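**Q** Predicted model and sequence follow; I will ask about them next.
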Amino acid sequence: MTDTSTQDEITLPDGEVTLLIVDDDHAFVQRLARAMEKRGFETETSETIEDAIARIESNPPAYAVVDMRLGDGNGLDVVDRLRQVRPDARSVVLTGYGNIATAVTAVKLGAMDYLSKPADADDVVTALLRNPEDRAAPPDNPMSADRVRWEHIQRIYELCDRNVSETARRLNMHRRTLQRILAKRAPR
């Protein structure tokens, strides 16, 4: 996450500017919290789903930035609970494991946007304050076809509880081919 200070054109709306940041990467949470405070938000942080939901229950924030994968579960549970407790709240989901299915689910559960890490603070603010009627701008650097394929394979692999044989069967792929793909680094 980079903190670019080109935030002059973005102004916070009048009213409550409480923000809950939920991510299990302590250093990332602290950097994002400082960057968001510089932009006028009153931030609280949480590193677990349990703690985040407790904070939402006691004092629901107007805004939330939630990591998709947390040590104790799925960040979409936090987005869903926030929408139930405070329907007018705006949330953004951040993830290093982006794919279309989870993006659609995040939006259906009430997220304003779905951003891939690393996202800078200005991207997060823009996503939080964007008019829901406006379309999001196309990405400056969209995923390559190889990356989209890799993401799809990773998603199916996770859904099959990291079982290579079951994943290969569902993808109609030879098991050894899948093992070679899984052993490689993610394409750009």
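**A** Noted; the coordinates are in hand.
**Q** switch to C-alpha atoms for all contacts and neighbour counts from now on
**A** OK.
**Q** Mind listing residues that contact stretch 155-168?
**A** If you take Cα atoms under 8 Å, 6 or more residues apart in numbering as the criterion, stretch 155-168 is touched by 99, 170, 171, 174, 175, 178, 179.
**Q** same question, stretch 62-72
**A** 16-24, 47-50, 74-76, 78-79, 86, 88-95, 124, 128.
**Q** Just the buried residues from the residues you listed, in ChimeraX please.
**A** Restricted to buried positions by 16 or more other Cα atoms under 10 Å, the ChimeraX selection for the contacts of stretch 62-72 reads:
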select :18,19,20,21,22,23,24,47,48,49,75,76,78,79,86,89,90,91,92,93,94,95,124,128
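**Q** second one coming, line it up with the first:
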Amino acid sequence: MNGLLIDDDEVYARVLQRSLERRGLALRVAHNAHDALDLAQASPPDFALVDLKLGGESGLNLIAPLRALRADMRIILVTGYASVATAVEAIKRGADNYLPKPVTAAALLRALHDEAPLEEAETMTPLSRLEWEHIQQAMQACDGNVSAAARLLGMHRRSLQRKLAKRPGPERRLGEADA
């Protein structure tokens, strides 16, 4: 399956892209609506993962043009600002699913294949992964300067260095044994 990931958060998009590609999906990434539509028109994907807030734009406005390019495209709206109102609006506009961020690759795969979701505890992103992504955002905002990123995060520089040395492991399902 080939897909299109549309998210203005470059770090989150990169992490999610790698995670889904490890599971056999091919993904192109766009960070705004204009680029997303250009990529989709060049080669309509099998599915699209669309962030609700794309800078000053709304991912809701991408649903209809994407659906017009390919009627059988799976469109999943992903958002850190989940609400009943936006979920209803997304489905009304033609989205196939609506998932709150942070979403795991496993949860996205289940949504793409129309499988029933697992229990919430089984689909939660581990806290270590969320912390890692937050640190990476700070590092990117500070152009890789550890001291500046530590100040931005409100922690000691050495503490940040220790956290950077501990890259989180792969996501695990509930009940898997720790090796």
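**A** Cool, the structure landed. None of these values were measured; they are calculated from a predicted model.
**Q** Report the contact partners of the most centrally placed residue in the first structure.
**A** The centre of the first structure sits closest to residue 94, judged by Cα atoms, centre = their mean, with a distance of 1.9 Å. Residues counted as contacts of residue 94 of the first structure (Cα under 8 Å, 6+ apart) are 65, 66, 67, 68, 114, 115, 116, 117, 119.
**Q** before we move on, the earlier item: from the contacts of stretch 155-168 of the first structure, which land in strands?
**A** Among the contacts of stretch 155-168 of the first structure, none falls in strands (DSSP state E).
**Q** Which members of the contacts of stretch 62-72 of the first structure occur in helices, if any?
**A** 49, 50, 76, 78, 79, 124, 128 (DSSP state H).
**Q** between those, which is nearest residue 110 of the first structure?
**A** Nearest to residue 110 of the first structure among these is residue 79, at 6.7 Å by Cα to Cα.
**Q** Just the buried ones from the contacts of stretch 155-168 of the first structure?
**A** Among these, the ones that count as buried by 16+ other Cα under 10 Å are 99, 175, 178.
**Q** Does the residue nearest to the second one when sequence neighbours are not counted belong to a helix, a strand or coil?
**A** Distances taken as Cα to Cα, 6 or more residues apart in numbering put residue 168 closest to residue 175 of the first structure, at 5.2 Å, once the chain neighbours are dropped. Judged by DSSP: H, G, I helix; E, B strand; the rest coil, the three-state class of residue 168 of the first structure is helix.
**Q** picking up where we left off before, what does the residue nearest to the centre of the first structure align to in the second structure?
**A** Aligning on TM-score structural alignment places residue 94 of the first structure opposite residue 78 in the second structure.
**Q** dump the residue contacts of residue 37 of the first structure.
**A** residue 43 are the contacts of residue 37 of the first structure under Cα under 8 Å, 6+ apart.
**Q** Is it located within a strand, as I assumed?
**A** No - under the criterion used here (three-state DSSP), residue 37 of the first structure is helix, not part of a strand.
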